[in-house]
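> Build the 3D model from these lines:
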Amino acid sequence: MERIKILFIMQSFQGGGAERVTLDLINHLDRKVYEPSILVVNCFGELVPSIPRDLTIIEVLSKNEKMITHPIKVISAVIKAAREVDLIFGTLEMTPTYLASIASIITKKQAIGWIHTDVREYPKTNHLVHKFLIRTLYKRLKAIIAVSEGAKVSFEKMFPQIKVPVVRIYNPIRLDDIYKMAPEENDVEDTEPIIIGIGRLSEVKGFDHLIKAHHYLVKKGVKNKLLILGEGSQRKELEALILDLGVEESVTLKGFVENPYKYLRSASVFVLSSRYEGFSVVIAEALSLGIPVVSSNCHSGPSEILEDGKYGSLTPIGDYEALAIKIMETLHSVDLENNRKERIKRGQDFSLQKIIPEFERLFFLVLHNRQI
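A predicted model of the protein is given here:
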């Protein structure tokens, strides 16, 4: 039987959650059934070593070239690649999905888009140009995947005129890799409770609130160390805040790490301080290791994973004092170990083995023009 060829369109291989999940999905598709390939607009990023070796990679622009100055080059490459496949998959909102839609219009191949964020909160989707492009191009897709029910509802409310089916498929987590990589040795000194945050150093992730919450705890006499894993444009701003608050001895910005799980397993509490999210792979990963979770109550993602507080604590967005108090309560909770098995079981609900079949079912429905 001839394999189904799927073209995955990516912006880059930077170390974001969406890019990592895309590679995980590709890596775990049944190669007896599917023949995936990747077209990447800018081929750079920390995740390049994670690219499956059996893939065809189509590189379009150099790291320093921008699509805005080379649109014809990019669109031409996408159309050429799309002619050779059965299905086109825009793996991120906006640019990759715009390209998937354009290729679909020209080649008559079916295309799917993927929403990883709360579009009503995401600044770029509120720009007039992007609103126009989404309204124009997304309606030509066969289906749209949303990473959470909240992200799905957000999109449907913001773009009610787009009648394309929006399907909620949670982001999967790679449990086998997590359990294999977590026991590796780390350089964490756990003489005091360890609070860990993970994500790109950007405003949306709210690490400024997390650092302020840590400072609040220190002032209250709650001993703890804060470790933040990830790299990004806000590093200098966060470093200045750390110095301004005088917590440079107890806060570490570790940068991007190949194996975050060896640090995560040492956490007394994992904290998500985001201003908004689409899903939050790191919450699911923390739960799978049994780590207690405190999260800001974003409009989508965290509350679904934590089932409105059943598996972790939720706090108002941007309220660092409330965040600190929940962290303190979690550190002092007597039920943490008793609830460990429940957290692990909840994390396993998002395993690749459970989620990948949902993608494969959607691929089948799209390719065979079945009702979605």
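
> switch to C-alpha atoms for all contacts and neighbour counts from now on
Fine.

> hang on, Ile38 packs against Leu55?
Yes. Because the distance of 7.3 Å satisfies CA atoms under 8 Å, Ile38 is recorded as touching Leu55.

> Among those two, which residue is more densely surrounded?
Neighbours per residue, other CA atoms under 10 Å: of Ile38 and Leu55, the larger number sits with Ile38, 20 against 13.

> to compare against the first, here's another:
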Amino acid sequence: MKKYVFITNQFKTGGVESVFLNIARNTDKEILLFPVHNSKDNYLIDSLPKNVSILQNKYLIKRNIVGLFKTIFIAYKYRKKFQSNDYRVINFSDTLTTLLFSYITSPKTFFSWVHCNPYALTNAKTYRLYWYLLKKCSKIIFISESQRDLFYKMSLSKNLCKENSLVCTNFVDISHIIKLSEEDIRLKNYFFMAARIDFRSKDYITLLKGYSLLPTKIRDKYKMVIAGNGPDIGRLKKMVENMNLTDNVMLIGNQVNPYKYMKHAKLYIHSSISEGFSMAILEALMCGCTVIASDCQVGPSEILLQGKYGYLYRPRDSKMLASKIKEALHNPIYEDEAIKRAEFITEKGKKQLRSFFDD
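Here you go, the predicted structure:
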């Protein structure tokens, strides 16, 4: 039986890791997980299903040019093993390191998953090399139709064949979310957002400005609860202080179980600059939340079906966000409708995943 080698940048709390876990739990294929950087969260490792084995990278790779050369050296050590027909190598992170590693280990046949907004990839100085390696892929896998459409409209992709791509829509582990969402919490009357605290992709500035524009009686009734951590946590704390929102905004750090907060939230607000799909929106729908999301490229509009299953606002428009919050409080999305939308997307994604593994 063919073994599937998933090359990741790391294995810490994040959307990519959630996607991997959902994939692994919904197939009986034998999977080898290889985090290039030896950075892992133990609770995630403990939650891996039995069909997943971890390949330990015994080499310390720094995130610099020396680390890149070391990556090449390590990849060649695995090449003899992974380029056989018994393995299918998959780059599962949006990084040059993992893409290059995948190419070197299996140059004739390798696959690459794209998780982010394709334009975000051009922010790196090495983006031309990235696209060169994408042209070498046997198949490129996208996580939403709108993401794939955007990718092939880019001038960098004009020589790439769309037929050599497929969509495996992100999906959720329904039973897992339902079980965890039933846990009790003490918090009541709050809005919620769970995401990495990174101002490059998540728009916490508009979130706080929009929240601050709400009438005092709404802010006094509903706190803004933010779960997550990241490189800009210090900036976010300072913003909360400077905007005099310390009594209204709660920063609760990374949460192993964000679903119990989603389940009991009055609204789930997802404020982004850029997305590839947004697992958090889909998870919030599965918890029955009324979702408000920025209509950024790409993903939120597709998940919410252009606003049928949630509220969309223009990115960076804090006034519109405040307006949508007030509108959603008066006209929430029915819980059953939100859950049905998440179930529909999940079944679609599982079907696409089965086709990928059966190909």
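
> what stretch of structure 1 does whichever strand or helix holds Tyr152 of structure 2 fall on?
Assigning secondary structure by DSSP states H and E places Tyr152 of structure 2 in helix 145-153. Helix 145-153 of structure 2 falls opposite residues 149-157 of structure 1 when the two are matched by TM-score structural alignment.

> circling back to that earlier point, so what touches the helix holding Tyr152 of structure 2?
Residues from elsewhere that reach helix 145-153 of structure 2, judged by CA atoms under 8 Å, 6 or more residues apart in numbering: 117-119, 142, 157-158, 160, 162, 167, 169, 276-277, 297-299, 302.

> go again using 7 Å as the cut-off
Residues from elsewhere that reach helix 145-153 of structure 2 (CA atoms under 7 Å, 6 or more residues apart in numbering): Asn117, Pro118, Phe142, Ser157, Lys158, Val167, Gly276, Val298, Gly299.

> residues touching the first one, list them.
When contacts are counted by CA under 7 Å, 6+ apart, Asn117 of structure 2 is found next to Gln147, Ser274, Glu275, Gly276, Gln297, Val298.

> Let's see that with 10 Å instead.
Contacts here follow CA atoms under 10 Å, 6 or more residues apart in numbering; on that basis Asn117 of structure 2 touches 94, 146-148, 150-151, 201, 273-277, 296-299.

> hmm, which of these are common to structure 1?
When you map the contacts of Asn117 of structure 2 onto structure 1 and apply both residues aligned by TM-score structural alignment, their matches' CA atoms under 10 Å, the shared contacts are 146-148, 150-151, 274-277, 296-299.

> burial measure for His332 of structure 1, as a count.
10.

> Spell out the residue ranges of the helices in the stretch 1-150 of structure 2.
The residue ranges that make up the helices of the stretch 1-150 of structure 2, judged by DSSP state H, counting those that start in this stretch, are 15-25, 42-46, 65-82, 96-105, 127-134, 145-153.

> from the contacts of helix 145-153 of structure 2, which is closest to Lys135 of structure 2?
Within these, the smallest distance to Lys135 of structure 2 is 8.6 Å, found for Ser157 (CA to CA).

> Quickly note the distance from the closest residue to the closest one other than its chain neighbours to Val114 of structure 2.
What sits nearest to Ser157 of structure 2 in space, not counting adjacent residues and going by CA to CA, 6 or more residues apart in numbering, is Phe151, at 6.8 Å. Distance of Phe151 of structure 2 to Val114 of structure 2, given as CA to CA, to the nearest Å: 10 Å.

> which of those two has more neighbours?
Ranked by neighbour count (other CA under 10 Å), Phe151 of structure 2 and Val114 place Val114 first, with 23 against 20.

> shouldn't that one be in contact with Ser93?
Yes. Using CA atoms under 10 Å, Val114 of structure 2 and Ser93 qualify as a contacting pair, with a distance of 7.2 Å.

> and for these two, which residues touch both?
Val16.

> Could you find the counterpart of Arg196 of structure 2 in structure 1?
Residue correspondence, TM-score structural alignment: Arg196 of structure 2 in this structure matches Arg200 in structure 1.

> So that match: helix, strand or coil?
Secondary structure assignment for Arg200 of structure 1 (DSSP: H, G, I helix; E, B strand; the rest coil): coil.

> just so I have it, where are all the strands in structure 1?
With DSSP state E as the definition, structure 1 shows strands at residue ranges 4-10, 34-42, 56-61, 87-90, 110-115, 143-146, 166-168, 194-198, 225-229, 251-255, 269-272, 293-296, 313-315.

> Compare the ones you listed and give me the one nearest Gly16 of structure 1.
When the strands of structure 1 are ranked by distance to Gly16 of structure 1, counting by CA to CA, first place goes to strand 194-198 at 10.5 Å.

> Mean deviation, that closest one versus structure 2?
For strand 194-198 of structure 1, the mean deviation from structure 2 after alignment is 0.7 Å (mean CA distance after the TM-score superposition for structure 1).

> by contact count, what packs against that strand?
helix 207-219, strand 225-229, strand 251-255, helix 261-264, strand 269-272, helix 281-288, helix 320-331 (3 or more CA pairs under 10 Å, 6 or more residues apart in numbering; DSSP states H and E).

> surely Tyr334 of structure 2 meets Met286?
No. Tyr334 of structure 2 is not in contact with Met286 according to CA under 10 Å; the separation is 11.9 Å.

> more crowded one of these two?
Neighbour count, other CA under 10 Å: between Tyr334 of structure 2 and Met286, Met286 has more, with 28 against 13.

> Now which residue in structure 1 aligns to that one?
Taking TM-score structural alignment, Met286 of structure 2 has Ser288 as its aligned residue in structure 1.

> cool, Val249 of structure 2 as well?
Using TM-score structural alignment, Val249 of structure 2 pairs with Val251 in structure 1.
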